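Asker: whatever this is, show me its structure:
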Amino acid sequence: MDVERYGPWALVVGGSEGVGAAFARKLAASGFKLVLVARKPGPLEEVAQDLRGKGAEVRTLSVDMGKADAIDRVRTVTDDVEVGLLVYNAGANAMRGNFVELDPAVYRTVIGVNVIGQSEFARHYGGLMRQRERGGIILTGSLSGYIGSASLAAYCGAKAFSRVFSEALWAECEQFGVDVLHLNLGLTATPAMERLGYDLSAASTPDQVAQEGLDNVANGPVWIAGGQANIDRAQASASAQPRAAAVRAVAAPPRK
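Answerer: From the prediction side, this is the model:
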């Protein structure tokens, strides 16, 4: 990863575990200085201490990305440095249920993290990159954004927004020398997926996904991680007809 083009600082949102932590480790090994942001302070500081022990300069901040003040809080630790790479990796969803029956706090958090958060972080840090005429933005998404699934209405909709938003942002930023990539994840063996009880025997590893993102930051607007099988799945989901049968087929049972 080119520090001259995308550095000297990288901001990794959701950097305490899984794919975010993998990004952090790989960027530190390439000589980046890091700002790591996540909700849980304990795991966040464990990653930071490990990287500091290897010589990296790391700042951390515990922030709930679903809150309206997230961007303002993160700016307190980035306004005095030059962030040349934004990796926005927050956005997991642990709650399933019929949308009309959910506590509003559930879907507001999903939309806050995946839609409002991505938009505000991309605008702020992308605007600074535009002034410098260099930099990169990686926004992570999901194959869930290619088709709606019962019990995951807000999540699927938010991930679809992220993908289409990234495509438009890529087209706008290309003229300014700023790379934008929507890194679309399939099933990945992250701690979050383990906690939800998924069978991860055939899943990609966080290291594999993070490396694909870094290798393809200049190959936007969309990169589907995990190989041809995930590409085929995305294409099939997006083009399936009739839609009614396709949407019913991917319905997931509620998780409460």
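
Asker: only C-alpha atoms for contact and neighbour calcs from this point on.
Answerer: Will do.

Asker: for Tyr88, give its distance to Ala171.
Answerer: Tyr88 sits 19 Å away from Ala171, going by CA to CA, to the nearest Å.

Asker: sec struct for Ala192, please.
Answerer: helix (DSSP: H, G, I helix; E, B strand; the rest coil).

Asker: residues contacting it?
Answerer: Applying CA atoms under 8 Å, 6 or more residues apart in numbering, we find Ala192 in contact with Gly18, Ala92.

Asker: likewise Val83?
Answerer: Gly7, Pro8, Trp9, Ala10, Leu11, Tyr125, Met129.

Asker: mind listing which of those residues are in helices?
Answerer: The helices, defined by DSSP state H, take in Tyr125, Met129 from these.

Asker: what's the ChimeraX line that selects buried ones from the contacts of Val83?
Answerer: Provided next is the ChimeraX selection string for whichever of those are buried by 16 or more other CA atoms under 10 Å:
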select :7,8,9,10,11,125,129
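
Asker: alongside the first, I'd like the structure of this one:
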Amino acid sequence: MADLQKYGPWALVIGGSEGVGAAFARLLAADGFKLVLVARKPEPLETLAAELRELGAEVRVLSADLSQPAVLSQVRAVTDDIEVGLLVYNAGANNTRGLFVELPEEVTQSVIAINVLGQANFARHYGALMAARGRGGIILGGSLSSYLGSPTLAAYTGSKAFSRIFSESLWAEMAPLGVDVLHLNIGFTATPAMARLGMPVELAEPPETVAREGLENIANGPVWIVSTPGNIERARLISTVDNRAQTVRTHAIAPRDKTAEAARAQQKLAGESSK
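Answerer: Now for the predicted structure:
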């Protein structure tokens, strides 16, 4: 799946303790990669690391707060002596909704720090090392929300828009240097984070599908939209340049208690488009 010669020997998975990040780690371990897993919660990290070590993988873990300015230095402390050929930046879930001017500053600053500064700083550091070697890969986690602003999610949707445009630019810059860049654009995915928020994850895409599509398409950048039914159709629908006011009002991300209804509507849209 992932080319160990081009993207190995070590893969660094940011947000790599559960959900899509854990799925990436399992698939990469099966392909023979050595792994560095970084996430905030130590318990899931250690549990996953133990699982992967039992399968024969070499694994390093680091519990770190990805919203803090010193996080790159912390990660470098466990990677400067190894060759990281693949960066998977999977962190960036949002668990707080509210009006931007009313939310606590630390909440919105955390979202921006993880999705904007984190992606940029990690891509700069590890991307430079990959470019010097003339090989490597970077997968930056994205979202369908990057195509449309939504009320109560201003910082989140804005930061995801940065991620997508940043990925496209970085892809164009790094391709001549032998480094693949992919913005992995996901929709509704059945992660533990979504389950904790009470979302109807039985209607969502399994994390394993998302991670597999990312690894299978790392060389098919700059953007890959995960093939969940309705994802591509929704991206096209909300990308129109005409009458953005109406588009934002009509297609904004649904409140959590309307998520199941929105997921079914997206699946219906996919079915109608395939006819």
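
Asker: show me which of Tyr88 and Ala171 of structure 1 is the more surrounded one.
Answerer: Tyr88 (26 against 15; other CA atoms under 10 Å).

Asker: was I right to think the more buried one contacts Gln118?
Answerer: Yes. Look at Tyr88 of structure 1 against Gln118 with CA atoms under 8 Å: they come within range, at 6.8 Å.

Asker: give the intersection of the neighbour lists for the two.
Answerer: With CA under 8 Å, 6+ apart as the test, Tyr88 of structure 1 and Gln118 both reach Leu139.

Asker: circling back: which of the contacts of Val83 of structure 1 sit farthest apart?
Answerer: Pairwise distances across the contacts of Val83 of structure 1 peak at 13.6 Å for Pro8 and Tyr125 (criterion: CA to CA).

Asker: matching residues in structure 2 for whichever helix in structure 1 runs longest?
Answerer: Across structure 1, the helix with the greatest residue count (assigned by DSSP H) is helix 153-173. Aligning helix 153-173 of structure 1 against structure 2 (TM-score structural alignment) gives residues 154-174.

Asker: roughly how far out does that stretch sit from the chain middle?
Answerer: Offset of stretch 154-174 of structure 2 from its chain centre (CA atoms, centre = their mean, to the nearest Å): 11 Å.

Asker: so what touches that stretch?
Answerer: By CA under 8 Å, 6+ apart, the list of residues contacting stretch 154-174 of structure 2 reads 94, 99-100, 108, 111-112, 115-116, 119, 131, 140-143, 145-150, 180-183, 221-223.

Asker: out of those, which end up buried?
Answerer: Listed as buried from those are 94, 108, 111-112, 115-116, 119, 131, 140-143, 145-150, 180-183, 221-223; burial here means 16+ other CA under 10 Å.

Asker: how about the strands of the stretch 1-150 of structure 1, start to end?
Answerer: Under the criterion DSSP state E, counting those that start in this stretch, the stretch 1-150 of structure 1 contains strands at 9-13, 33-38, 58-62, 83-88, 136-142.

Asker: what's the burial count for Pro104 of structure 1?
Answerer: Neighbours of Pro104 of structure 1 under the rule other CA under 10 Å: 10.
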